[in-house]
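Asker: okay, sequence plus prediction incoming.
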Amino acid sequence: MASSGSRAAGSLFLRLAGLSGASAVGLGAYGTHVLKPKAGIEHEKQVFDSANKYQFLHTLALLAVPLTKRPMLVGSLMVSGMTLFCVPCYYYAMTSDPALVPVAPYGGTILIVAWAAMAL
């Protein structure tokens, strides 16, 4: 039986999944209606689409966090990885400023660890 701490952590990550899903839909609309019509930023559009896909995919993964043995660990890794991967990609896509791009691989690495932690 799950402890009350595990249930609380699970509930937290379900709420974060809701917020992440809502923001992914909003950002997807921004990408479609604002970025897609612009010419000359093809790479930025591809980066934006990748960030949006990763955000959606990992938002769905957050829904499974309450089912893991260590929801606080897995959920924290998943949220941290999503943030550190997606935010720099979105920032670059919207501004063409590569300043935060070096952070994205750390986010990707944390996402790999989060998926592995689901198996613990």
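Answerer: All right, it came through fine.

Asker: going by C-alpha atoms from here, please, whenever you check contacts or count neighbours.
Answerer: Fine.

Asker: ok, A51 - contacts?
Answerer: Applying C-alpha atoms under 8 Å, 6 or more residues apart in numbering, we find A51 in contact with F85, C86, V87, C89, Y90.

Asker: for those, which one is nearest V103?
Answerer: F85 (7.0 Å; C-alpha to C-alpha).

Asker: so how far is P71 from I110?
Answerer: The span separating I110 from P71 equals 15 Å under the rule C-alpha to C-alpha, to the nearest Å.

Asker: nope, A99 is what I was after
Answerer: A99 is 33 Å from P71, by C-alpha to C-alpha.

Asker: included below, for side-by-side comparison, is a second structure:
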Amino acid sequence: MIKIFVVLGSLNAFLAVALGAFGAHALKAKLSKEMLEIYQTGVQYHMIHAVGLILIALLADKLGNSTLVNISGWSMMIGIVLFSGSLYVLSLSGIKILGAITPLGGVGFLLAWVLIAVAVMKS
């Protein structure tokens, strides 16, 4: 799982940079200020949690590939897809109901961070 989380973290960091650049250049004139802010929030959380996935890989290596750390990594990955993904689609499509998915991604992020703390405390 260590290599998987480094790869997922690196690919997600790449995507966050690419999507951030796309938003700053291609979408700036096409989206309303509100929708651009929503998009940028998706990018910000995407990058933070991409780095979080790499942190999880380092912790998995240090803690002996703990089940809690592995669950944390998958929870964080699901959080990226649901939270950032829903914000990207919402801002580009204007479909407001997609905002209902965003909190599920936030729960994934919260769970991931709590599981990291628990795994470290149990080690």
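Answerer: That came through, no problem. What you are looking at is a predicted structure, and each value in this text was computed from that prediction instead of being measured.

Asker: quick check: TM-score for this pair?
Answerer: In this superposition the chains share a TM-score of 0.86, using TM-score structural alignment, normalised by the length of the first structure; 111 aligned residues with a C-alpha RMSD of 1.3 Å.

Asker: in terms of neighbours, single out the busier of I110 and P71 of the first structure.
Answerer: Remark: of I110 of the first structure and P71, P71 carries more neighbours, 25 against 21, as counted by other C-alpha atoms under 10 Å.

Asker: checking A24 of the second structure next. Helix, strand or coil?
Answerer: What DSSP: H, G, I helix; E, B strand; the rest coil gives for A24 of the second structure is helix.

Asker: how near is it to M121 of the second structure?
Answerer: Distance from A24 of the second structure to M121 of the second structure, by C-alpha to C-alpha: 41 Å.

Asker: more neighbours: which of the two?
Answerer: A24 (14 against 8).

Asker: from G26 of the first structure, how far out is the aligned residue in the first structure for that one?
Answerer: Using TM-score structural alignment as the criterion, A24 of the second structure maps onto T32 of the first structure. Relative to G26 of the first structure, T32 of the first structure is positioned 10 Å away (C-alpha to C-alpha).

Asker: same check, this time on A117 of the first structure
Answerer: Distance from A117 of the first structure to G26 of the first structure, by C-alpha to C-alpha: 29 Å.

Asker: for Y106 of the first structure, same thing?
Answerer: Separation of Y106 of the first structure from G26 of the first structure (C-alpha to C-alpha): 25 Å.
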